[in-house]
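Chemist: what shape does this take:
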Amino acid sequence: MRRWTPIALAAMLGAAGLPATTEAQTRPPLSEVAEIHDGLLAVGIADEIRNKCSGISARMISAFSYLNRLKGQARALGYSDKEIESYVTSKSEKRKMRAEGEAWLQARGATPGVAEGYCRVGREEIARGSRIGLLLREN
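Modeler: Next comes the predicted model:
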């Protein structure tokens, strides 16, 4: 019969006490999950367009439904409600998202303070049937 030496026993007990790798440790931050990030970015851009262009408004039910689908996708990927809430309320993430959205809008020809550029981009997105366009409607 094999006898356990104190060193082998200590090593076994020490290994048993090590924390197991959890899913949270292997999952990327939500900001790096493209389907979630890109979805929230689309909602933010649509919101900016409807706020800057009086001729376009939001499809609020569609927007809330889409946000709920994104939350469901995040949950299905294993993120907790607390992790999701932390991501969407993070001031630093909001700043990054706003900067990315503004850069996207400017690349499409929208100029801060000039409503017509936002209206044009909004109408183009509606006509294309893009994710952003599906969240908007012309008045």
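
Chemist: please make it C-alpha for all contacts and neighbour counts, starting now.
Modeler: OK.

Chemist: look up how far R75 lies from the most centrally placed residue in the chain.
Modeler: With distances taken as CA atoms, centre = their mean, the residue of the chain nearest its centroid is H37 (2.9 Å). H37 is 14 Å from R75, where distance means CA to CA, to the nearest Å.

Chemist: and I49, how far from A107?
Modeler: Distance from I49 to A107, counting by CA to CA: 14 Å.

Chemist: okay, buried residues for the host helix or strand of Y66 please.
Modeler: Using DSSP states H and E, Y66 falls within helix 60-76. Across helix 60-76, burial judged by 16 or more other CA atoms under 10 Å covers A63, Y66, L67, L70, K71, A74.

Chemist: Proceed likewise with the subsequent sequence, for comparison:
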Amino acid sequence: MKKRITAVIVLLATVGIAGNLSAESSLKDEPAVRDGIIDVGIAYEISQQCSSLRARTLRGITYLQSLRTTARDLGYSDAEIDAFIDSRAEKRRLEGLARAQLAALGAVDGQPDTYCTVGRAQMAANTRVGWLLR
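Modeler: This is a model prediction of the structure:
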């Protein structure tokens, strides 16, 4: 699971939510951005573990781009936004938060059916994670 969530965090940097170490201390505390990134990672992980659910890739990429806009609207520079995602420590922190949230929702590493259950529950509840799945 760790490698998959790491892959999502790397993907986030690739699509442009990425730059400068000064943002690491404050952008990480912005729930609108932080929680959005975690939700995308959780949806991706569910889609990787549960063969009957798929990630809505275009929707996810569009959402990630909107998080960059949100960070800008909050007053962060592109360099600060880039630093937030480029930080290895921040990547590890986000991965840990995503894993903990998945576990709290009932996902058990090595048990794909639990990921399916979590994904379907998220879809039924129309959460952001559910919105990123089909």
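
Chemist: now what about the TM-score between them?
Modeler: The TM-score (TM-score structural alignment, normalised by the length of the second structure) is 0.78; 111 aligned residues with a CA RMSD of 1.3 Å.

Chemist: related to what we said a few turns ago, counterpart of the residue nearest to the centre of the first structure in the second structure?
Modeler: Per TM-score structural alignment, the equivalent position to H37 of the first structure in the second structure is R34.

Chemist: list the helices and strands the host helix or strand of its match packs on?
Modeler: R34 of the second structure belongs to helix 31-49 when assigned by DSSP H and E. With contacts taken as 3 or more CA pairs under 8 Å, 6 or more residues apart in numbering; DSSP states H and E, helix 31-49 of the second structure sits against helix 2-14, helix 57-73, helix 88-105, helix 112-124, helix 128-131.

Chemist: can you redo these as JSON lines with distance to E80 of the second structure?
Modeler: Listed next are these as JSON lines, based on distance: least, CA to CA, whole Å:
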{"stretch": "helix 2-14", "distance to E80 of the second structure": "13"}
{"stretch": "helix 57-73", "distance to E80 of the second structure": "9"}
{"stretch": "helix 88-105", "distance to E80 of the second structure": "13"}
{"stretch": "helix 112-124", "distance to E80 of the second structure": "32"}
{"stretch": "helix 128-131", "distance to E80 of the second structure": "25"}
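
Chemist: of those helices, which stretch is the most buried?
Modeler: Of all these, helix 128-131 carries the top mean neighbour count, a mean of 21, counting by mean count of other CA atoms under 10 Å.

Chemist: with the first structure overlaid, how far apart is that helix on average?
Modeler: On superposition with the first structure, the mean distance recorded for helix 128-131 of the second structure (mean CA distance after the TM-score superposition for the first structure) is 0.4 Å.

Chemist: pull up the aligned stretch in the first structure for that helix.
Modeler: Counting by TM-score structural alignment, helix 128-131 of the second structure corresponds to 131-134 in the first structure.

Chemist: stretch 102-112 of the second structure now?
Modeler: Mapping stretch 102-112 of the second structure onto the first structure (TM-score structural alignment) gives residues 105-115.

Chemist: first-to-last residue distance for that stretch?
Modeler: With CA to CA as the measure, stretch 105-115 of the first structure spans 12 Å from end to end.

Chemist: what's the local residue count around the residue in the first structure that D82 of the second structure lines up against?
Modeler: With TM-score structural alignment as the matching criterion, the partner of D82 of the second structure in the first structure is E85. Neighbour count of E85 of the first structure, defined by other CA atoms under 10 Å: 11.
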